[in-house]
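**Q** Coordinates for the following, if possible.
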Amino acid sequence: MLDVTMDMEQFDCPFIDTSADHDVSFSAMHWQLDTAAEQLETRLLVESPDRYELGEGLSALRDHENMAEYRLFSKEDGTAIIRTVIEETNAMSTITDHGGYITGPFLIEDGSEQWQVGFDDEATTEAALHDLEKGNEFVVEDRTDLSMEALFDTMRNANAASTMLEACRDLTDVERETIESAADAGYFESPREATLSTLADEFDVSTAAVSKNMRRGEKKLLRSVVAALDRLE
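**A** Sure thing, here's the model as predicted:
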């Protein structure tokens, strides 16, 4: 299996058109492609810097000519959750015509969309990418050859991965920045290439404050690692 990540600009996609004209982004929470009906159903998280721009973007999306169904579940400040059904785009039909399948969530912002799609072999991948060029603009950002064993291993251990993800999200901005800076500076190398003093100078705080932020962040991450180990299959 070949897993391909693309930065895609479809010319007939409601989400791309809307994000190009308005300061909104879309993240897929659920998606289902109905090849018989030639439609894509999605549940999406919509985000914007402010409530007004969010409303303008949602209105434009709802009224798009390729929008078959639209439902607003919730809206608060700059965030909304929606359900949509859109007509199959040229890119979607090209992918399915070549036996391709979605392998990851969509992320749409600034008029482009990150696609993660899979194909069963190299020849099919090349044929699909060639046909995609006829009606779309895209850049292949990553191309990975995955074994079915590796794919199923990822699926089996999705809960463990989710545990780690939640721990990363639980970090405060200060904890995350401290740990990232420490890693980049070589604090965790052996021998160490950075010290608490050099990190304290970078953040303009005391060494005690840096140490405290580091230990808090490490504690959260280590707890999640232990929990994830228990859930690994």
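**Q** Every contact and neighbour count from this point should use C-alpha atoms.
**A** Will do.
**Q** mind checking which helix or strand the closest residue to F106 other than its chain neighbours is in?
**A** Distances taken as C-alpha to C-alpha, 6 or more residues apart in numbering put A28 closest to F106, at 5.2 Å, once the chain neighbours are dropped. Element membership of A28 [criterion: DSSP states H and E] is strand 25-34.
**Q** one more, for comparison:
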Amino acid sequence: MIDECLVVEFSVTGDDCPLADASRETGVTVDARPPQLRRDDNALLRFSAGDAADDLAAVLDADERIRYLHTSRTDGATNFRCLSKHPCVVHELTDAGFMAETLQYRAGTERHTGAVVGHDVLQGVLAAAAETVGVSLERVSPLGSEDDDAVAQRWDVTPAQEAALRTALEMGYFEVPRGATASDVADELGISKSAFLERLHRGQATLFAQVFG
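**A** You can find the predicted model right below:
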């Protein structure tokens, strides 16, 4: 039994998949769950966007690689579901053993965060990354018990809420005194202040309900 698990984050540039192209063209930040690859090589995509989501929808709807695009609105964000006939970079890493948890597309750069089991698997994933254009390792660290919920467990929050919570935490929004204002975090996310606060409050309410039962 292998008792070592590592948290890994990759930066991806130059990807030509539909989500990367649409995010680059519209300037919209896209928060996505890992794609599910079907036997016919079509990928099931689930993702969300905040401001200017209509522009994103229009670009994707015109993309011949996208099929059955569906949108719905919740918590001030637009949620998307569709099929993609174009392979995603993350599939190359997944085949090598990378367990993706979150993907974010922003201004032509992607962040893929997940885990690998053991250094041997990590070496295989890094070898696959080296053969894939534009993929570089940003961070790797041991997965401790305090991190397990953040990576291995799916809290019942939307990708947009998770992005708001993570970005607020990273920018010091929850510190005393605050390291960043709500407007600062909203600007970093590329959304309005009111949209950020709505996602933050809904995400906090969901997390607190799960933590405290």
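**Q** Can you give the contact residues for the top helix by length along the first structure?
**A** Longest helix of the first structure, by residue count under DSSP state H: helix 207-231. When contacts are defined by C-alpha atoms under 8 Å, 6 or more residues apart in numbering, helix 207-231 of the first structure is touched by residues 157, 159-161, 163-164, 167-168, 170-172, 174-176, 178-179, 196-197, 199-200.
**Q** picking that back up, in contact with the residue nearest to F106 of the first structure, which residues?
**A** A28 of the first structure touches 42-45, 105-107, counting by C-alpha under 8 Å, 6+ apart.
**Q** which of the residues you listed are buried?
**A** 42-45, 106-107 (16 or more other C-alpha atoms under 10 Å).
**Q** Give me the subset of the residues you listed lying in strands.
**A** 42-45, 107 (DSSP state E).
**Q** can you redo the residues you listed as JSON lines with distance to N90 of the first structure?
**A** JSON lines is the format used below for these (distance: C-alpha to C-alpha, whole Å):
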{"residue": "T42", "distance to N90 of the first structure": "17"}
{"residue": "R43", "distance to N90 of the first structure": "21"}
{"residue": "L44", "distance to N90 of the first structure": "21"}
{"residue": "L45", "distance to N90 of the first structure": "24"}
{"residue": "L107", "distance to N90 of the first structure": "18"}
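**Q** For R223 of the first structure, see how far away E175 of the first structure is.
**A** E175 of the first structure sits 15 Å away from R223 of the first structure, going by C-alpha to C-alpha, to the nearest Å.
**Q** err, T84 of the first structure, not the other one
**A** Using C-alpha to C-alpha, T84 of the first structure is found at 38 Å from R223 of the first structure.
**Q** residues in contact with the equivalent of F15 of the first structure over in the second structure?
**A** Residue pairing (TM-score structural alignment): F15 of the first structure is matched to L19 of the second structure. Taking C-alpha under 8 Å, 6+ apart, we find L19 of the second structure in contact with 30, 60, 105.
**Q** Looking at the first structure now, which of these still hold up?
**A** On the basis of both residues aligned by TM-score structural alignment, their matches' C-alpha atoms under 8 Å, what survives of the contacts of L19 of the second structure in the first structure is 30, 60, 105.
**Q** now the strands for the first structure?
**A** Secondary structure of the first structure by DSSP E: the strands cover 2-10, 25-34, 39-47, 67-76, 79-87, 101-102, 107-109, 112-119, 136-145.
**Q** which residue in the first structure lines up with L197 of the second structure?
**A** Aligned partner of L197 of the second structure by TM-score structural alignment: none.
**Q** Tell me how far the one helix or strand L197 of the second structure maps to lies from the chain's centre.
**A** Counting by DSSP H and E, the element that carries L197 of the second structure is helix 193-212. Computed by C-alpha atoms, centre = their mean, to the nearest Å, the chain-centroid distance of helix 193-212 of the second structure equals 18 Å.
**Q** quick one: buried residues of it?
**A** So, applying 16+ other C-alpha under 10 Å, buried residues of helix 193-212 of the second structure: 193, 195-200, 202-204, 206.
**Q** Can you pull up the most central residue in the second structure?
**A** For the second structure, the residue nearest the mean C-alpha position is L103 (2.5 Å; C-alpha atoms, centre = their mean).
**Q** what residue of the first structure takes the place of that one?
**A** Under the alignment (TM-score structural alignment), L103 of the second structure pairs with F106 of the first structure.
**Q** Now for its match: which residues touch it?
**A** F106 of the first structure makes contact with 26-28, 113-116, according to C-alpha under 8 Å, 6+ apart.
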